[in-house]
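Enquirer: have a look at this prediction, sequence included:
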Amino acid sequence: MGLQEEIDKMRQEIRADNYSMSIGEWISLYENEEIDIHPEFQRFFRWSTIQKTRLIESILLGIPIPPIFVSQREDGVWDVVDGLQRLSTIYEFVGKLKNEDQEIIEPLMLEETKYLPNLKGKKWEDSSDPQNSLTTAQRLLIKRAKIGATILLKESDEIAKYELFQRLNTGGSIATPQEVRNCILVMFNQEMFHWLKNLGQNEMFRECIALSERPLEEQYDMELLLRFLVFRTIEEKEMRKIRNDLSGFLTEKMVEMAKNENFNYSEEEAAFKKTFEILYEQMGSDSFRRYSPTKNKFLGGFLVSAYEVIALGIGYNYENLSNSHIDVTERVKQIWISPEYTNWSGSGTNAQRRVPRLVPFGRQMFQ
C-alpha cells in the first residue's frame, strides 16, 4: 500500500463535523447530561485558580477560545476528547460542576489579572454578596460568547478517538502518558479503570515498589500495574512488536484489554495479589532495588528493569510458586549477578531491546 492509499484509508475512518456554540448552550448540555466530561479526569488536569481565571478573562475580553473536541457515542451523548479544562472551569465558575460522587463543587472565585485586576474575589452570582458577583450584563456576555465544537462522529473508527485524545492531551496539563491512558480507559471501560485503581491500592504492591511521592502523583504505579497485566503472559513474538515505542505499545494493549469482553478479571487479580504477597513476605521494599554482591545488601531506589524480570517472572509462574517454599531473595540475588540481566538492563539499553529479553529471562528464573 502506497502513501496516498494509507492517507485515503485513514481519512475515511475519521469523520468530523463542526458547530459554533454559545457558552449558554455548553452549560445546557451539561445540565441535561448530554455531555460527559468524566469527573474521574479531574485529578489528571491540574489547572490553578489563576489559569482558570485567565480563561474567564479571555471570554470577557472577547479573545477566541480554541474549539472543544468531542466524540459522539452510540447513545448520542458527547464524550469530551479535548477541552475538559475549559469546560470544567466554566461549569465550576457558574456553580454547576459535579465531582465523582455527583456533588456540586464549591463555585470558583476569581483572582485579579493583568488586564482585569477587579476580577479579584468575583463570583458568577452570589445573592448574599452581590458586590462580588458579576452583573447581569457580564453574565450574559459570557453566556453569549461562542466556543466551537469539533465532533468526531460515531461512524469514525473508535481507535481514532483515543489516538486523537492522546495527541491532543500529551504535553498539555496532563504530565505523563499514563495519565492520558487512564483517561482513555475511563472513556472506554470505566469498570476496568476502577478495578485497576483498586488493585493499585494494594498495600503489598505499594510496599514492594516503594515509589517516592512524585512518581505516585504522576500515576507511575498505575503504569507498573498495566505493565504487569500486559506482559505477564504475553507471547514472545508479540513483545518483538514494541519497536521504538513502549508507551504506544502499552496503550494499544490496554485498549485491546478494555475491548475484550472475556477479560478474566479474577485470574489477573489472583496473579497480581499472589505475586506481591510472595515478594512482600520475602523482600518487601528491597524487591526492585539493586543488589550489591560485595556489600550483600540491596541499595538505591526502584528499577524498572528489575521489576520486568522479578514481578513478571513470579507473575508468570505464580501458581507453582504459591505452593512451594522457594527462596525468592536467593533467586533475585542470582539475577543480579547473571550476564543475561547485566547485559540487557544497562542504561544504554532501550525498552525495545530490553523487554523481549528480560521478560522471558524472568520466566525461566522463577520456573
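Expert: Nice, thanks for sending it over. Since the model is a prediction, treat every value here as computed from it, not as a measurement.

Enquirer: contacts and neighbour counts: CA atoms only from here.
Expert: Will do.

Enquirer: what does stretch 53-68 rub up against?
Expert: 80-83, 86, 89-90, 110-113, 116, 138, 141-142, 145-150 (CA atoms under 8 Å, 6 or more residues apart in numbering).

Enquirer: put this beside the first:
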Amino acid sequence: MKPWNPNDIRITTKNFTIREIYTQIEDKEPDQEKELDLAPDFQRTFVWNTKQQIRLIESILLGIPLPAFYFNQDKDGAQQVIDGVQRLTTIKRFMSNQLELKEEHLEYLSPLKGATFSSLDPATKRRFAGTQIVAHVIEPQTPDDVKYDIFNRVNTGGSPLTAQEIRHCMSKERSREFLRKLVESSSFEQATGKFFWSKDSSGQWIRDSKRMTDREMALRFCAFYSIPLNKYASASSLDVFLLDFARWLDQQAKPADLKKLETAFHQAMRNCHLVFGVGAFRRWHPFNLTPSGRLNRAIFESQTLALADYPTEIVVANKEVIQKSLRDLFKDPDYDTAVSSGTGSYRKVVDRLDKPRKALVKIFI
C-alpha cells in the first residue's frame, strides 16, 4: 500500500441511540438503499453463537458501554457497517423478537429468562432502545484505498474480516448480487467440486463461502479479464485494484458489460473442468503428473483467464494437449513461484497470466 496523506482522512464521530440504529437498519424506501446497510448477503457468515448474542444483550441491559462501531458512508449518504456487524446483527435480531434470552446464558439477569424484546416491561424497553452507541463514520471524501486501509487496521474483532469481506461491506448490492450469481452457478460448482461445501451438524451438505474466498476468485477473474495488465502496474496493491473494480461494477458497468463477463466466466469454468476435472485450480507435480494441494486462487486466475475465450468444441478436441501444455508450466520456476508466493506483485501477475496464454497460442498456430 502506498503511503497516504493523513489529511485525506475524513472521520466524523457520532452518537446514536439503539432505537435510531434499528430504524436505520429496518427502514427502506422502495427502490432505495437502506440508511444503514448490514450487508444482508454477508450475514450468511454471521458467526456469533446464542451465548455470545445473549451476553451482548445482557451487557446493554446492565448499562455497560459498547465498543465503538465503524461505518462507511457513500456519496449518497447511505452507510455500510464495517466493524460491528456481529453486534448490530444481534441487536437487530433481539429487537425483531428473533432472539430469546435463555437462562443458561444469563449471568446476572436470570429473572429475564425466556424474554424477548416485546415482552420486556416498558421501562426496560425504553432503557435498552435509548442506549447510546458511538460510531466513527468514514465520510465519502476519504479515498477508497485509504478507507480500505483504515478498515483493515480497525478490524480487530474475534473473527476479523478477510480482505474480500471488507470489500463486500464497502460495495453495493449490484456488485454483491453479480458475484453471488457467478459463484452459485452450476458451472462454478462443477469446476471447483465440493471445495465450497461442507456438512452441517445433521450431516447435510451446505454451501460454505469460506470467508468469501469464492467471491474474491470471481472478482479477480472479472477484474483481470476486463482491465489490461499494464493498468494493474499502477495499482497500489491487489486489494485496492479489486476494490476499484468492484466500484466500477457498482457505478459504471453497463448491462452489456456484465453479460459479457458472465458469459466469459461460465465458459472458463466449463473449459477448466473439461481439461482438468478435479485437478482444476491446483498445483500439478511436475514429474508424477498428479494434482496436489488445496484450490489455489492464483492458479484459478491463470487457468480460467487462459481458457475463457476458447469455444468448447475446440477445447474438447484438444483436451490432452491443452492439459499437458498448462501442466508443464509448473516445471517453469518463474511460473511456479508466480502462483505460490507473493502473488500480488505485478511481475508475478504477468507471469501467471501471460505464460499460459502463450502456451495455448502455440497449440493453435
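Expert: Looks like it arrived, so ask away. Values in this document were obtained by computation on a predicted structure and should not be read as measured data.

Enquirer: and the TM-score, once the two are fitted together?
Expert: The TM-score (TM-score structural alignment, normalised by the length of structure 2) is 0.77; 338 aligned residues with a CA RMSD of 3.4 Å.

Enquirer: picking that back up, drop anything exposed from the contacts of stretch 53-68 of structure 1.
Expert: The neighbour count (16 or more other CA atoms under 10 Å) marks 80-83, 86, 89-90, 110-112, 142, 145-150 as buried among the contacts of stretch 53-68 of structure 1.

Enquirer: I figured M204 of structure 1 hits T275, correct?
Expert: No: if you go by CA atoms under 8 Å, M204 of structure 1 and T275 don't touch, sitting 9.5 Å apart.

Enquirer: between the two, which one's more packed in?
Expert: T275 (25 against 21; other CA atoms under 10 Å).

Enquirer: could you look up the SS state of the counterpart of that one in structure 2?
Expert: Aligned counterpart of T275 of structure 1 in structure 2: A268 (TM-score structural alignment). Three-state call for A268 of structure 2 (DSSP: H, G, I helix; E, B strand; the rest coil): helix.

Enquirer: could you measure from A268 of structure 2 over to R283 of structure 2?
Expert: Distance of A268 of structure 2 to R283 of structure 2, given as CA to CA, to the nearest Å: 18 Å.

Enquirer: chain center to stretch 144-153 of structure 1, what's the gap?
Expert: What separates the centre of stretch 144-153 of structure 1 from the centre of its chain is 25 Å, taken as CA atoms, centre = their mean, to the nearest Å.

Enquirer: that older thread, how about the contacts made by the residue nearest to the match of T275 of structure 1 when sequence neighbours are not counted?
Expert: Nearest non-adjacent residue to A268 of structure 2, counting by CA to CA, 6 or more residues apart in numbering: A308, 4.0 Å away. Contacts for A308 of structure 2 (CA under 8 Å, 6+ apart) come out as A264, F265, Q267, A268, M269, N271.

Enquirer: got the contact list for the first one?
Expert: Right, the one you point to is A264 of structure 2. Under the criterion of CA under 8 Å, 6+ apart, the contact partners of A264 of structure 2 comprise A308, D309.

Enquirer: in what helix or strand does it lie?
Expert: Element membership for A264 of structure 2 (DSSP states H and E) is helix 255-276.

Enquirer: helix or strand right after that helix?
Expert: Per DSSP H and E, the first helix or strand lying C-terminal to helix 255-276 of structure 2 is strand 283-284.

Enquirer: mean deviation, that following strand versus structure 1?
Expert: Compared with structure 1 after the fit, strand 283-284 of structure 2 shows a mean deviation of 3.7 Å (mean CA distance after the TM-score superposition for structure 1).

Enquirer: contacting residues around that strand?
Expert: With CA under 8 Å, 6+ apart, strand 283-284 of structure 2 has contacts from T290, P291, S292, G293, N296, I299, R327, F330.

Enquirer: what about these, which one has the most neighbours?
Expert: Counting neighbours by other CA under 10 Å, the top entry in the contacts of strand 283-284 of structure 2 is I299, with 21 neighbours.

Enquirer: which residues does the aligned residue in structure 1 for it contact?
Expert: Aligned by TM-score structural alignment, I299 of structure 2 pairs with A306 of structure 1. Applying CA under 8 Å, 6+ apart to A306 of structure 1 gives the contacts F288, R289, R290.

Enquirer: against V332 of structure 1, how distant is the second one?
Expert: According to CA to CA, R289 of structure 1 stands 10 Å off from V332 of structure 1.

Enquirer: and for the first one?
Expert: Spatial separation of F288 of structure 1 from V332 of structure 1 under the definition CA to CA is 9 Å.

Enquirer: quick check: closest non-adjacent residue to V278 of structure 2.
Expert: G193 (6.7 Å).

Enquirer: equivalent analysis for Q141 of structure 2, please.
Expert: R10 (6.6 Å).

Enquirer: my guess is that neighbour contacts P143. True?
Expert: No: at 9.3 Å, R10 of structure 2 does not count as touching P143 under the criterion of CA under 8 Å.

Enquirer: would you map the strands across structure 2?
Expert: 11-17, 36-37, 69-73, 79-83, 132-138, 197-199, 205-207, 283-284, 291-292 (DSSP state E).
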